[in-house]
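K.L.:
Turn this into a structure:
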Amino acid sequence: MHPAIQGLLTIAIGVSGCIGYFYLSNQVLDKILFPARGPNAGRNINRANMIRPWLFLFPALAALGLYLAYPVVETLRLSLTERVPGGGYEWVGLDNYAQMVAEPKFWEAMRNNMLWLIVVPALSTAFGLLVAQLTDRIRWGSIAKSLIFMPMAISFVGASVIWKLVYDTRPVEQDQIGMLNALYIFFGGTEPQTWLTIPLWNNFFLMIVLIWIQTGFAMVILSAALRGIPEETVEAAILDGASPFQIFFKIKVPQIKTTILVVWTTITIVVLKVFDIVFAMTNGQWETQVLANYMFDKLFRANDWGVGSAAAMVIMLLVTPILVWNVRNARKEME
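P.N.:
Predicted coordinates for the structure are as follows:
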């Protein structure tokens, strides 16, 4: 079957299934379970109205349970078991976690993740805020915003390929196609550097890719927040003789502090799950391992589902407090 026809057929079946589900479930509720007739008609109508919202929520709850709750429970189970040679699993308790924390690669991944958490959210948010402020003050600001936001449309793997070319290294007797090495040689460097193999610094070279992508996201959100600042407060500060720096840091930033924190935490969650960039550019070599890459190696290369699942649980535990804080903060904003 042609892919286009298959896609249209899938949409048609999905929409028809949804309509059929809601129609039939309401018919069963109103005509069979709680019919609106007889001496109990009023009570039945009330009962049906109490249950009806759950009929609409059931498909979403079922999907969340199947694709979110079940994988979490199953991953937790796998992290507490171990495969046996004859097939099946054997309960080992916390042995997988003990094995994981005893491996140097795990602590390398933890150290690198902490480094990413310190650098990437801070710089992405700072650059996004700076760009949002500056582009609102120039005539061609919308064009600049479009160009800066453009990397958000590129996948992490695509961005990694682009930046891998930027860091590319050729023998000294050949022309350098990597922009960084070309600049390095132009400004007096003797030999081209293999940037992605230099310990510690290679982590920063990888972080640049994610900062390049996330700055556009931060810019869009913070630009909207800056536009929402009442003009009266800015005009009052100007009349009081405040400088542009004072207006920005003492008037504007405090008023969008909540938005800045939301952007910061959202990028933090992305950083905790970062995998594609490291996998595509270094594959975790040269001391660039991160937790998601470590988990992938254990699950699909070492075929160690126990330790791999334990690493997945660690990532989830690190992400959960930030998600909870974001949800609570969003609820406060709505109130």
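
K.L.:
CA atoms for contacts and neighbours, from now on please.
P.N.:
Will do.

K.L.:
okay but residue 100 is in contact with residue 110, surely?
P.N.:
No: between residue 100 and residue 110 there is no contact, the gap being 11.4 Å when judged by CA atoms under 8 Å.

K.L.:
Overlap in contacts, these two.
P.N.:
Jointly contacting residue 100 and residue 110 under the rule CA atoms under 8 Å, 6 or more residues apart in numbering is no residue at all.

K.L.:
Identify the residues contacting stretch 132-152?
P.N.:
Looking at what lies outside stretch 132-152 - CA under 8 Å, 6+ apart - the contacts are 131, 159, 212-217, 219-220, 222-223, 226.

K.L.:
where exactly do the helices run in the stretch 201-335 of the chain?
P.N.:
201-227, 231-239, 244-246, 253-255, 257-272, 276-281, 291-296, 305-334 (DSSP state H, counting those that start in this stretch).

K.L.:
Which of the ones you listed sits closest to residue 30?
P.N.:
Nearest of the helices of the stretch 201-335 of the chain to residue 30, taken as CA to CA: helix 305-334 at 34.9 Å.

K.L.:
returning to what we had before: got the helices of the stretch 201-335 of the chain as a markdown table, with distance to residue 154 columns?
P.N.:
A markdown table is the format used below for the helices of the stretch 201-335 of the chain (distance: least, CA to CA, whole Å):
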| stretch | distance to residue 154 |
| --- | --- |
| helix 201-227 | 8 |
| helix 231-239 | 36 |
| helix 244-246 | 34 |
| helix 253-255 | 30 |
| helix 257-272 | 15 |
| helix 276-281 | 12 |
| helix 291-296 | 20 |
| helix 305-334 | 24 |
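
K.L.:
and of these, who's closest to residue 88?
P.N.:
helix 305-334 (12.0 Å).

K.L.:
between the closest one and helix 257-272, how many degrees?
P.N.:
170 degrees (axes from the mean of the first three to the mean of the last three CA atoms, to 10 degrees).

K.L.:
Pull out the buried positions in helix 305-334.
P.N.:
By 16 or more other CA atoms under 10 Å, the buried positions in helix 305-334 come out as 305-315, 319, 322, 326, 329.

K.L.:
can you check stretch 206-226 too?
P.N.:
Quick answer for stretch 206-226 (16+ other CA under 10 Å): 206-223, 225-226.

K.L.:
what's the answer for stretch 282-296, then?
P.N.:
Within stretch 282-296, judged by 16+ other CA under 10 Å, the buried ones are 282-284, 287-296.

K.L.:
I have a second one here; can you model it like the first so I can compare?
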Amino acid sequence: MAGLDLLGEGRKIVTALLYMGAFMLAVALVVLRLDAVLGRGRRGRPWYVAVFLGPTLLLLSAGLAFPMLRTLYLSFFDAAGDSFVGVDNYAWIVTDDDTLLMLRNTLLWVVCVPLASTVVGLAYAVLVNNSRRERLATTLIFMPMAISFVGATIIWKFVYAYRDAGQDQIGLLNQVIVAVGGRPQRFLTDAPGNTFYMIVTLVWIQAGFATVVLSAAIKNVPVEIAEAARLDGAGPRQMFWWVTMPSIRPTVVVVIVTITIATLKVFDIVRTSTGGQFESSVLALEMYNQAFRSYDSGRGSALAVLLFVLVVPIALLQLRRLRRNT
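P.N.:
Below is the predicted model of the structure:
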């Protein structure tokens, strides 16, 4: 019977894939046919743009605009979404002790992670630049980017693992501490230190991204400027501060902004490490807890709106800088 059930599930999956493939093929044929009928000379006309962008705008409206407006609407209602409560949900965010602690933790993440990741990535990029094993060194620091946030967090949970004194320690850090005569520490349960230990996990992940991007920017520094600085007697330190940094400053800003956006939305690391307990919750996790664990759609929506308000200006700044550089 189990074999028959497995065979039936396999047929369902194959059937679903065939339907998806047929649908995508049909869409591709329709688009190609429209392109042939409308012709290249008519592509500037509004109705031509509407034919091709209309479905995309419709899907964006259904999948992005409507949920956003719905979330904003629910943020002004109670937990069940029945009674209008005005700005009470927003007032709760800035007056409740737990949410204020959550906002403080989020601020720590947003300040520490982008700066630390950028500094580590920049230092690493400068050190390995034009070295014999540069590709290997860059690959090693970039490898954590290939690991999911949950997987990376599990790795670091083994590093931070704690057992009572007298027991065999399975956590790397506590093994080292005990080996030198210290007492094992509760890295993930003692606040506020647990927040910083989790921050290390995200810095470990994002440092590879910063290294790769900044390394490419360093290689694009004009050779003429570097040679002129060397002829003027500039040493390595002067070369870095007066030649390299001014040349790669726009890239540094892009890296910081990109990592800041990712940090504001951090969820997986905190959820896997502590579940938001021990005074370690952050904005995205609290939004999830209120909406899907406490079933309070009003407060969950208010937190979602707050996250949106924080992310969008940074994203617009990033987009503006990219347009300026292109």
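
K.L.:
rewinding a little: so which of the helices of the stretch 201-335 of the first structure comes closest to residue 61 of the first structure?
P.N.:
helix 305-334 (18.3 Å).

K.L.:
Off-centre distance for the closest one?
P.N.:
Counting by CA atoms, centre = their mean, to the nearest Å, helix 305-334 of the first structure is centred 11 Å from the centre of its parent chain.

K.L.:
Name the nearest residue to residue 311 of the second structure, sequence neighbours excluded.
P.N.:
residue 261 (6.1 Å; CA to CA, 6 or more residues apart in numbering).

K.L.:
Show the contacting residues for the counterpart of the one you found in the first structure.
P.N.:
Under the alignment (TM-score structural alignment), residue 261 of the second structure maps onto residue 269 of the first structure. Applying CA under 8 Å, 6+ apart, we find residue 269 of the first structure in contact with 319, 322, 323.

K.L.:
The first one corresponds to which position in the second structure?
P.N.:
Right, residue 319 of the first structure. Alignment note (TM-score structural alignment): residue 319 of the first structure maps to residue 311 of the second structure.

K.L.:
separation between that match and residue 65 of the second structure?
P.N.:
In this view, residue 311 of the second structure and residue 65 of the second structure are 16 Å apart by CA to CA, to the nearest Å.

K.L.:
What of residue 145 of the second structure?
P.N.:
The value you get for residue 145 of the second structure to residue 65 of the second structure, if CA to CA is used, is 30 Å.

K.L.:
follow-up on the earlier one: I figured the match of residue 319 of the first structure was touching residue 264, is that so?
P.N.:
Yes: under the criterion of CA under 8 Å, residue 311 of the second structure makes contact with residue 264 at 7.2 Å.

K.L.:
Please pull up the equivalent of residue 99 of the second structure in the first structure.
P.N.:
Applying TM-score structural alignment, one finds that residue 99 of the second structure aligns to residue 106 in the first structure.

K.L.:
Check which helix or strand residue 82 of the first structure maps to.
P.N.:
For residue 82 of the first structure, the host element (DSSP states H and E) is strand 81-83.

K.L.:
In a markdown table, list the contacts of residue 269 of the first structure along with distance to residue 255 of the first structure.
P.N.:
Converted to a markdown table, these look like this (distance: CA to CA, whole Å):
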| residue | distance to residue 255 of the first structure |
| --- | --- |
| 319 | 27 |
| 322 | 22 |
| 323 | 23 |
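
K.L.:
For the residues you listed, which pairs are in contact in the second structure too?
P.N.:
Mapping the contacts of residue 269 of the first structure onto the second structure (both residues aligned by TM-score structural alignment, their matches' CA atoms under 8 Å) leaves 319, 322, 323 still in contact.

K.L.:
Ok, which of the helices of the stretch 201-335 of the first structure comes nearest residue 60 of the first structure?
P.N.:
helix 305-334 (18.8 Å).

K.L.:
Against residue 13 of the first structure, how distant is residue 5 of the first structure?
P.N.:
12 Å.

K.L.:
Spit out the contact partners of the nearest residue in space to residue 254 of the second structure that is not next to it in sequence.
P.N.:
In this structure, residue 254 of the second structure finds its nearest non-sequential neighbour in residue 318, 6.6 Å apart by CA to CA, 6+ apart. For residue 318 of the second structure, the contact set (CA under 8 Å, 6+ apart) comprises 254, 257, 258.

K.L.:
One more pass at 10 Å, please.
P.N.:
Neighbour list for residue 318 of the second structure: 253, 254, 255, 256, 257, 258, 261, 312, 324 [criterion: CA atoms under 10 Å, 6 or more residues apart in numbering].

K.L.:
Check the gap between it and residue 277 of the second structure for me.
P.N.:
33 Å.

K.L.:
Repeat that for residue 28 of the second structure.
P.N.:
To residue 277 of the second structure, residue 28 of the second structure is 49 Å away according to CA to CA.

K.L.:
and if you look at residue 289 of the second structure?
P.N.:
11 Å.

K.L.:
again, but for residue 307 of the second structure
P.N.:
20 Å.

K.L.:
for residue 312 of the first structure, what are its contacts?
P.N.:
72, 75-76, 79, 273, 291-292, 294-296, 299, 306, 318.

K.L.:
Turn those into a markdown table, columns for distance to residue 180 of the first structure.
P.N.:
Below are those laid out as a markdown table (distance: CA to CA, whole Å):
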| residue | distance to residue 180 of the first structure |
| --- | --- |
| 72 | 42 |
| 75 | 42 |
| 76 | 44 |
| 79 | 43 |
| 273 | 27 |
| 291 | 28 |
| 292 | 28 |
| 294 | 29 |
| 295 | 31 |
| 296 | 30 |
| 299 | 35 |
| 306 | 41 |
| 318 | 35 |
